[in-house]
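[1] Using only what follows, build the 3D model:
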Amino acid sequence: MEVDLIIRGGRVIDPANNIDDILDVAVKDGKIAALGANLQVESTTSEYDASGLLVTPGLIDLHVHVYEYSTPLGVNPDTSCLARGVTTVVDAGSAGCGTFPGLRKYIAEKSKTRVLAFLHISAHGLAAFGCAAGKSTGGECDAIQHLDVQGCLDTVEQNRDLIVGIKIRLTANVADQGRNEHEAYRRALEVSEKTGLPLMTHHTISTVPLHSEDAKELSCPGSLKKGDIYTHSFHSFSSSIVDQATKKIDPGVWLAKKRGVIFDVGHGQGSFAWWVAESCAEQNFWPDVISTDLHSGNTMGPAYDLPIVMSKFYHIGMPILEVVKAVTATPAAAVGASDQIGSLSVGSCADITVLREKGVDLELEDTIGEVREVKKLLQPVAVWREGMTHTVTSPPEPFPNKAILADMMKYAHILANT
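    So this is what the prediction gives:
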């Protein structure tokens, strides 16, 4: 067998195929050619020694914002994601039906990273503003006429190769102080149903309840169906899945998880609290998907990159196989792409990430100014996208980024009193 690349002797973790073993991975023409112990090849263009390292399918970040230059949140997917071991990203609603052509032409078609997208229910997506309303531009759902169902339906049909879901932010101050929230949610659910695509919901400081005894009343995640995605699962503000007093998970959340709703991290700049994640871990509630919500406000902390967010869940006891599954097999299935990405199956895209499990003694911050001392850090050391190698970089050190800790605590105080 002649191959272009062989990765030798790493601990291969491929949850999609129930693999956790010391194996070699062979690549030919951008596809996985073979997987096995001590593979014999006639020739190879490149050989990589992965001894002592973890070899996984290329990491998938299900929640990022990469509409660079056209939205305040946008970051470059190649420098902020691919260079940190992430081969596929899904932009979470930066573009709506009125702005999606630019995301396609200038980001998805020009990036080395594979870029997919959730289409925002608002026609302009997040072009007007970033994290919340309150500036002169207002929130993306402040004007009900911008919630264009037919525009979304048309845009999805024209871009089925890139659009993998619908996105809405359920936060009162981006929806005319809550007056438009329920109608925006209803329209997003309608588009999701008519297109057959999952709905991703951001649900923080919202007038929409977590659950309702009245089946006709909209709730979140109560109104979500199997395959829909509840992001920002571990924030600590109102609409949190964990009761602040009892530290118990809302019963509607357990029902939604049983129903097949996907719970996503969406770490972000304000959506990951150590105490919430730890409370959930104590109740054996783990995220189905680990994602960053990476954007211009958190690449220097507190999110940094996907391996750092993975490390936070590894720290609180999530098994390494489940951590890897949450950034490979599960997000691939969530966007209907398991036949191409999210595994090391022979014939699938040769998207491969190599990680080092490094022993450390450092602190990592959450988004409300709390820190935890972690002992293990997952670090990307090599990455291939369709068999092509790319340079890996490192986030800023030392951790935590003390320059932003004070801002995080201020931000948490503001939101807690909103």
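[2] contacts and neighbour counts: CA atoms only from here.
    Fine.
[3] Let me know whether my guess that residue 258 is in a strand holds.
    No - in this structure, residue 258 is helix, not part of a strand, as judged by DSSP: H, G, I helix; E, B strand; the rest coil.
[4] can you tell me how far it sits from residue 252?
    Separation of residue 258 from residue 252 (CA to CA, to the nearest Å) stands at 10 Å.
[5] Now show me the structure for the sequence below, then we'll compare the two:
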Amino acid sequence: MAVQGSPSAHPQRFDLVVTGGLLTDPLRDGPEPGDLAVQDGRIAAVGAPGTLDGHRRLDAAGLLVTPGLIDLHTHVYAPRTDLGVPADDIGVRQGVTTVVDAGSCGSDHWTDFSDNVVRPAATRVLSWLNISRHGLVHGRRELSRGPDDIDEAATEKVLRDHPGQVRGIKVRMSSSVLGDSGLAPLRAAKRVAARVGRPVMVHVGNEPPRLGDVLDLLGAGDVVTHAFHGKPGGLLGSEPEARAAVERGVRLDIGHGSASLSFTAAERALAAGFTPYTISTDLHARNTAGPVHSLVTTLNKLLALGLTPQQVIRCATLHAARVLGLDGELGTLRPGSAADLTLLRTADTAMTLTDSEGVTRTCAAPLEAVTTVRAGAPVAPR
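    Here you go, the predicted structure:
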């Protein structure tokens, strides 16, 4: 994204101009000074500093102007599930313009979820629909009753009827969820996903099933969330299958959660060449006060592990948009895309951060959310 232009290049007055900031295009190596114009809820133009005029001006001096952050794994089905938190509390009020609910809702409750969570939120709310028909509404062993928990036809219908909101299927593949179901729910999710052309997000954790057996069933575009947990097994316990999965396009996601980001495990995985494709939080009612806190805090934890600011921003913008099949609409500062923006400050005070196991690391220059712009409208984070 070349930032260029002169005052005569864009003579019109736009709805909003974000001025004085460092435009941070995930496709580039670093930020560039420039102005960004918004018209009718979309990015209308980018230009050199001082070249764009707007009815309103948002001063971004000294701030990174990034595409709106996308949290690929959250739980926002409140109050129907005991984990649900209000979408805006972890969305626009924390510098995040899009949250994706990861399996709180299944086909049985989609209408209620859409009416009472998606529509009222200022934050864009998308969904990974749970392969379990009842999602997490009746508890967190949603796949323990075998075939009675899954209605493939109903799941497929929701995906076909609501393609803009439902971006894929969620299935939790760990022993605490499955009972005696084994790999059958994942196979069901893959069948439905193949019929509608959408990816699957797979929760991994305590074995069985063995991670390698789960990975063998996944293909290009599918997502493994909680990929950097510290439980027995993990990526390095199934290293051949993990390398083969990444090579064929399976994406590794952080999915921090209460028990699924281990600094030690992540450091070993990073050293072995496993890099997260996306960074998400798994925020829910039991971890907003810690250890997760927010998506920006989670980005800082990956900075503490050696990723660069451009890498973590790319993971939570461009890469997340690609997972959702929304590349070009979200995750970019290119004209024509949605005017969802996050303005970030780089703090000059180091921050001590805690993982899911109580282990700490230090981020020397943490990011802080300053302002969110959602569909062209500024919102001040809490």
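[6] quick revisit: looking at residue 258 and residue 252 of structure 1, which is more packed in?
    residue 252 (20 against 11; other CA atoms under 10 Å).
[7] counterpart of the more buried one in structure 2?
    Residue pairing (TM-score structural alignment): residue 252 of structure 1 is matched to residue 241 of structure 2.
[8] Leaving out sequence neighbours, find the closest residue to its match.
    Leaving aside its sequence neighbours, residue 241 of structure 2 sits nearest to residue 212 (CA to CA, 6 or more residues apart in numbering; 5.3 Å).
[9] Can you tell me the element the match of residue 252 of structure 1 falls in?
    If you go by DSSP states H and E, residue 241 of structure 2 is part of helix 239-247.
[10] sorry, back to before: the match of residue 252 of structure 1 contacts residue 216, correct?
    Yes - the pair formed by residue 241 of structure 2 and residue 216 meets the contact definition of CA atoms under 8 Å, at 6.6 Å.
[11] Residue in structure 1 paired with residue 69 of structure 2?
    Using TM-score structural alignment as the criterion, the counterpart of residue 69 of structure 2 in structure 1 is residue 59.
[12] Number of residues surrounding its match?
    Neighbouring residues of residue 59 of structure 1 were enumerated by other CA under 10 Å; the total is 32.
[13] what's the burial count for the residue mapped onto residue 297 of structure 1 from structure 2?
    Using TM-score structural alignment to pair residues, one finds that residue 297 of structure 1 aligns to residue 286 in structure 2. Taking other CA under 10 Å as the criterion, the count of residues near residue 286 of structure 2 is 15.
[14] Map residue 334 of structure 1 onto structure 2.
    For residue 334 of structure 1, the aligned position in structure 2 is occupied by residue 323, per TM-score structural alignment.
[15] ok, now residue 390 of structure 1?
    For residue 390 of structure 1, the aligned position in structure 2 is residue 379, judged by TM-score structural alignment.
[16] tell me which element the nearest residue to its match once chain neighbours are set aside falls in.
    With CA to CA, 6+ apart as the criterion, residue 379 of structure 2 has its nearest non-adjacent residue at 5.0 Å, and that residue is residue 372. Under the criterion DSSP H and E, the helix or strand holding residue 372 of structure 2 is strand 367-374.
[17] just checking, what packs against that strand?
    Packing contacts for strand 367-374 of structure 2, counted by 3 or more CA pairs under 8 Å, 6 or more residues apart in numbering; DSSP states H and E, involve strand 96-102, helix 295-304, strand 341-346, strand 377-379.
[18] Quick check: residue 300 of structure 1 is in a strand.
    No - under three-state DSSP, residue 300 of structure 1 sits outside any strand and is assigned coil.
[19] That one: how many residues sit nearby?
    With neighbours defined by other CA under 10 Å, the count for residue 300 of structure 1 comes to 18.
[20] ok, now residue 77 of structure 1?
    Counted by other CA under 10 Å, the residues lying close to residue 77 of structure 1 total 29.
[21] and if you look at residue 144 of structure 1?
    16.
[22] How about residue 272 of structure 2?
    Applying other CA under 10 Å, we find 12 other residues in the vicinity of residue 272 of structure 2.
[23] how about it, what's its match in structure 1?
    Aligned partner of residue 272 of structure 2 by TM-score structural alignment: residue 283.
[24] in the stretch 201-350 of structure 2, which spans are helices?
    Across the stretch 201-350 of structure 2, reading from the start of the chain, the helices by DSSP state H, counting those that start in this stretch fall at 211-215, 234-237, 239-247, 263-271, 295-304, 309-315, 318-323.
[25] OK, contacts around residue 366 of structure 2?
    Contacts for residue 366 of structure 2 were tallied using CA atoms under 8 Å, 6 or more residues apart in numbering; they are 300, 303, 346, 347, 348, 349, 350, 351.
[26] Tell me how many other residues surround whatever residue of structure 1 lines up with the fifth one.
    Looking back up the chat, that one is residue 348 of structure 2. For residue 348 of structure 2, the aligned position in structure 1 is residue 359, judged by TM-score structural alignment. A count of nearby residues for residue 359 of structure 1, using other CA under 10 Å, gives 11.
[27] Residue in structure 2 paired with residue 85 of structure 1?
    When the two structures are superposed using TM-score structural alignment, residue 85 of structure 1 falls opposite residue 95 in structure 2.
[28] you'd agree its match is up against residue 381?
    Yes - under the contact definition of CA under 8 Å, residue 95 of structure 2 touches residue 381, with a separation of 6.0 Å.
[29] any common contacting residues for these two?
    369, 370, 371, 372.
[30] returning to what we had before: look up how far residue 17 of structure 1 lies from the closest residue to the match of residue 69 of structure 2 other than its chain neighbours.
    If you skip the residues right next to it in sequence, residue 59 of structure 1 has residue 86 as its closest partner in space, 4.6 Å away by CA to CA, 6+ apart. When distance is defined by CA to CA, residue 86 of structure 1 is 20 Å away from residue 17 of structure 1.
[31] Show me which of those two is the more surrounded one.
    Neighbour comparison, residue 86 of structure 1 and residue 17: the larger count goes to residue 86, with 30 against 11 (by other CA under 10 Å).
[32] quick one: contacts for that one?
    With CA under 8 Å, 6+ apart as the criterion, the residues that contact residue 86 of structure 1 are 58, 59, 60, 61, 113, 306, 353, 383.
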